[in-house]
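Student: no sequence for this one, just the structure:
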């Protein structure tokens, strides 16, 4: 089982590595000014699967800065005056781009000029709730902003088949972007864990540091595989509902297996205690790089799967009263 999973993961890494090489790197022509700042440091971050990761920094001298870093373009980047956090999100291309920060020294209100894709990005944010994914893509199928929006904002509500249909609307020139690559992989993974299919095994770490195998917890009834995090308000709001279901049905063949996307162990443990989550909990403490949600094609949390004693997925993303009703039908 594990050897097969390792081979699949290795194949995915090889494919993604090939795609990354196919995206040529181009030196940035990015410069800017920050009013009333004589000196300091500004950080450049690349957007990578929901996270901004610092890739370079430069000094602010007499209020001016510039980056000539060779990076994949066009792409979404972040700028910040602090080593942590992202203050400005900006789509950069191979054209000279200028950023002007006012006397408030707040990058979030900076003026950005020169980048075609940033102008489109700012326009999209103002109209996002008025457009369907297909409508936005069809406005400009060559737009990397459209690929980003499909990945970041629209894919949550799409089935695997619908994801593929929307990807087909994008121009082939976007096939090497991270957004298309991730969505293709996501559609395949989500299709594999639709109700009726076999659950996927994995190993993670419990609060005591023990390695826990998920399949060791199957076979005695129904198990809710629950993806959550202490930093996630909707997850914390849903936890009382799961606690209620657990205590009502734990003696009738119902259990919960929690997988946290936390990064900080103490915050994770505090959330477990505060919410009284009295079932098995594991975490890689790796945020969105956690293995289990990636295997199950999880795009948002809270997210869950109900799995029967034979390891077959019965339902996906059942919350609130829907979870209570389903368990009543199965166990009462």
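Tutor: Nice, thanks for sending it over. If you're wondering where the values come from, they're calculated on a predicted model, not measured in any experiment.
Student: contacts, neighbours, all on C-alpha from now
Tutor: Will do.
Student: if I've got this straight, residue 8 is in a helix?
Tutor: Yes. Under DSSP: H, G, I helix; E, B strand; the rest coil, residue 8 falls within a helix.
Student: any idea how far it is from residue 183?
Tutor: 17 Å (CA to CA, to the nearest Å).
Student: what about the two, which has more around it?
Tutor: More crowded of residue 8 and residue 183, by other CA atoms under 10 Å: residue 183, with 21 against 12.
Student: residues near residue 75, how many?
Tutor: 20.
Student: Ok, residue 5 next?
Tutor: Neighbours of residue 5 under the rule other CA under 10 Å: 14.
Student: try residue 61
Tutor: Neighbour tally, residue 61, other CA under 10 Å: 15.
Student: does it really touch residue 40, like I thought?
Tutor: Yes. Look at residue 61 against residue 40 with CA atoms under 8 Å: they come within range, at 7.2 Å.
Student: Buried residues, the helix or strand hosting residue 119. List them.
Tutor: Element membership for residue 119, per DSSP states H and E: helix 116-127. Using 16 or more other CA atoms under 10 Å as the burial criterion, the residues of helix 116-127 that qualify are 116-118, 120-121, 124.
Student: Which single one of those residues is nearest to residue 56?
Tutor: Closest approach between those and residue 56, by CA to CA: residue 118, at 20.3 Å.
Student: What's the separation between the residue located most distally from the centre of the chain and residue 29?
Tutor: Going by CA atoms, centre = their mean, the residue of the chain most distant from its centre is residue 62, 37.7 Å out. Distance from residue 62 to residue 29, counting by CA to CA: 19 Å.
Student: now swap in residue 287 and tell me
Tutor: Residue 287 is 32 Å from residue 29, by CA to CA.
Student: what about stretch 21-41, how long is it end to end?
Tutor: Stretch 21-41: ends 30 Å apart by CA to CA.
Student: so how far is whichever strand or helix holds residue 244 from its chain's centroid?
Tutor: For residue 244, the host element (DSSP H and E) is helix 233-249. Helix 233-249 sits 23 Å away from the centroid of its parent chain (CA atoms, centre = their mean, to the nearest Å).
Student: and after it, which helix or strand comes next?
Tutor: Heading C-terminal from helix 233-249 (DSSP H and E), you reach strand 254-260.
Student: Which elements pack onto the next helix or strand after that following strand?
Tutor: Later in the chain than strand 254-260, the nearest helix or strand by DSSP H and E is helix 265-275. Applying 3 or more CA pairs under 8 Å, 6 or more residues apart in numbering; DSSP states H and E, we find helix 265-275 packed against helix 233-249.
Student: what comes up buried for the helix it packs on?
Tutor: Neighbour-count burial for helix 233-249 flags 235-236, 239, 242-243, 245-246, 249 (criterion: 16+ other CA under 10 Å).
Student: Presented hereafter is structure B, for comparison with structure A:
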């Protein structure tokens, strides 16, 4: 056995051990799925630049459901990756300017990056994945069809905003309601068409009506293997998080009543499921607290976390507490991303994703985003990054 092959086996064994410690490995590891990725970079359609993706650059396969990162270097504008996974898995193929989601099973994948000029001074890389993977192609087809339904609904919303006729406004109100019901029905039909499947467990947590009441029957139909996988655990934790609607409405009401400019009292949990309340008592322990909003599925957020790690000594020296607030839908993806990225600061979440009352109160349209809070719980800055953040830290006495 070669030294590199031995290292690969040891690396995968270590990843499996991490999963078991997290309680995420209740899978029959003897039935491994083998995937293969062939990558190609085409820089011939645009002007050459020293910043081109090319030889010696690193490609990272960053798994979303496993504590694992595979890496390879580009050689002759190509790369090759292969490996084994315990069950169908999601990952990001990351390169220095971006990334692309890929769903892996026992299949081969052709991944291409083609550089295209935007104008005389700017270029971009277009990505494409070709595969016969049922897992990947079912997901891609689902979101293509969903996008059409969402576009129809958004067109109705836009038309409704521009009408002044009462009858037209009433028509659009009914039409929008019907369009939303159509999207919900689309998810339910997908559940019916893909019973007891990993792809259903992966996709359905994004349903607009996802809740314990609406999807417990779907969860109950999953096999033990699916229930004990990342997807099953994530599915279950999302249902539990949405189970108590009264508490959720109470939280929304309390946040809505917060005085302008103040950080609302927010009930969260950490990755060990301990209750953490973000309130005046919490903020009073430090000069400032920087709340960084991120999610496991947000590539730019993950890269930003790497930059923040380099600043941890400065935060500590200036008595600035750094807190990560995850906008993930379930605890499993959040835990795995935190372990993969080796984040040393406090991590909290309300597991509400984009429906988080806090995210809505702060009107977070995109992430990464952050707020800087003083001892009194007052929001003093928003979206403070890079040079602005460094300048602020230097000015803290």
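Tutor: Yep, that arrived. Because the structure is a prediction, the values reported are computed rather than measured.
Student: picking that back up, now the buried residues of helix 116-127 of structure 1 as a markdown table including distance to residue 272 of structure 1?
Tutor: As requested, those are exported to a markdown table (distance: CA to CA, whole Å):
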| residue | distance to residue 272 of structure 1 |
| --- | --- |
| 116 | 46 |
| 117 | 42 |
| 118 | 41 |
| 120 | 42 |
| 121 | 38 |
| 124 | 38 |
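Student: Tell me the counterpart residues of the helix or strand following the helix holding residue 119 of structure 1 in structure 2, please.
Tutor: Note on helix 116-127 of structure 1: by DSSP H and E, the next helix or strand toward the C-terminus is helix 133-139. Per TM-score structural alignment, the counterpart of helix 133-139 of structure 1 in structure 2 is residues 187-193.
Student: how about the residue farthest from the centre of structure 1, what's its match in structure 2?
Tutor: Under the alignment (TM-score structural alignment), residue 62 of structure 1 pairs with residue 76 of structure 2.
Student: hang on, isn't that match packed against residue 57?
Tutor: No. Using CA under 8 Å, residue 76 of structure 2 makes no contact with residue 57, being 10.9 Å away.
Student: between the helix holding residue 244 of structure 1 and helix 265-275, how many degrees?
Tutor: Angle, helix 233-249 of structure 1 to helix 265-275, by axes from the mean of the first three to the mean of the last three CA atoms, to 10 degrees: 50 degrees.
Student: Now do helix 233-249 of structure 1: which elements does it pack against?
Tutor: Judged by 3+ CA pairs under 8 Å, 6+ apart, helix 233-249 of structure 1 is in contact with strand 254-260, helix 265-275, helix 320-331.
Student: now the last one, how far from the chain's geometric center?
Tutor: Using CA atoms, centre = their mean, we find the averaged C-alpha position of helix 320-331 of structure 1 to lie 28 Å away from the chain's own average C-alpha position.
Student: what does the shortest one give?
Tutor: Strand 254-260 of structure 1 has its average C-alpha position 21 Å from the chain's average C-alpha position, going by CA atoms, centre = their mean.
Student: tally of neighbours for the residue nearest to residue 203 of structure 1 when sequence neighbours are not counted?
Tutor: Closest residue to residue 203 of structure 1 apart from its sequence neighbours, by CA to CA, 6 or more residues apart in numbering: residue 213 at 4.5 Å. By other CA under 10 Å, 14 other residues sit near residue 213 of structure 1.
Student: Distance of residue 213 of structure 1 relative to residue 224 of structure 1?
Tutor: Separation of residue 213 of structure 1 from residue 224 of structure 1 (CA to CA): 15 Å.
Student: How about residue 317 of structure 1?
Tutor: In this structure, residue 317 of structure 1 and residue 224 of structure 1 are 10 Å apart, going by CA to CA.
Student: repeat for residue 287 of structure 1
Tutor: Residue 287 of structure 1 is 20 Å from residue 224 of structure 1, by CA to CA.
Student: cool, residue 16 of structure 1 as well?
Tutor: For residue 16 of structure 1 relative to residue 224 of structure 1 (CA to CA), the value is 31 Å.
Student: how about the helices of the stretch 151-300 of structure 2, start to end?
Tutor: With helices called from DSSP state H, counting those that start in this stretch, the stretch 151-300 of structure 2 shows them at 166-193, 198-203, 212-220, 224-227, 230-241, 245-256, 280-283, 299-309.
Student: The fourth one vs structure 1, average distance?
Tutor: Read that as helix 224-227 of structure 2. Following the fit onto structure 1, the mean deviation recorded for helix 224-227 of structure 2 is 3.7 Å by mean CA distance after the TM-score superposition for structure 1.
Student: Could you pull out the buried residues of that helix?
Tutor: Neighbour-count burial for helix 224-227 of structure 2 [16+ other CA under 10 Å]: 226-227.
Student: Residue 110 of structure 1 versus the aligned residue in structure 1 for residue 203 of structure 2, what's the distance?
Tutor: With TM-score structural alignment as the criterion, the equivalent of residue 203 of structure 2 in structure 1 is residue 149. From residue 149 of structure 1 over to residue 110 of structure 1 the distance is 22 Å, taken as CA to CA.
Student: Repeat that for residue 76 of structure 1.
Tutor: Taking CA to CA, one finds residue 76 of structure 1 at 16 Å from residue 110 of structure 1.
Student: ok, the aligned partner of residue 160 of structure 1 in structure 2 - contacts?
Tutor: Aligned counterpart of residue 160 of structure 1 in structure 2: residue 212 (TM-score structural alignment). Contacts for residue 212 of structure 2 (CA atoms under 8 Å, 6 or more residues apart in numbering) come out as 239-240, 242-243.
Student: same check, this time on residue 45 of structure 1
Tutor: Counted by CA under 8 Å, 6+ apart, residue 45 of structure 1 has contacts 52-56, 77-79, 86.
Student: roughly how far apart are the closest residue to it other than its chain neighbours and residue 179 of structure 1?
Tutor: Among residues not flanking residue 45 of structure 1 along the chain, residue 54 sits closest, at 4.0 Å (CA to CA, 6+ apart). To residue 179 of structure 1, residue 54 of structure 1 is 19 Å away according to CA to CA.
Student: Could you check which of these two has the larger neighbour count?
Tutor: A side-by-side neighbour count of residue 54 of structure 1 and residue 179, using other CA under 10 Å, places residue 179 first with 22 against 19.
Student: any idea how far the more buried one is from residue 170 of structure 1?
Tutor: For residue 179 of structure 1, the distance to residue 170 of structure 1 equals 11 Å [CA to CA].
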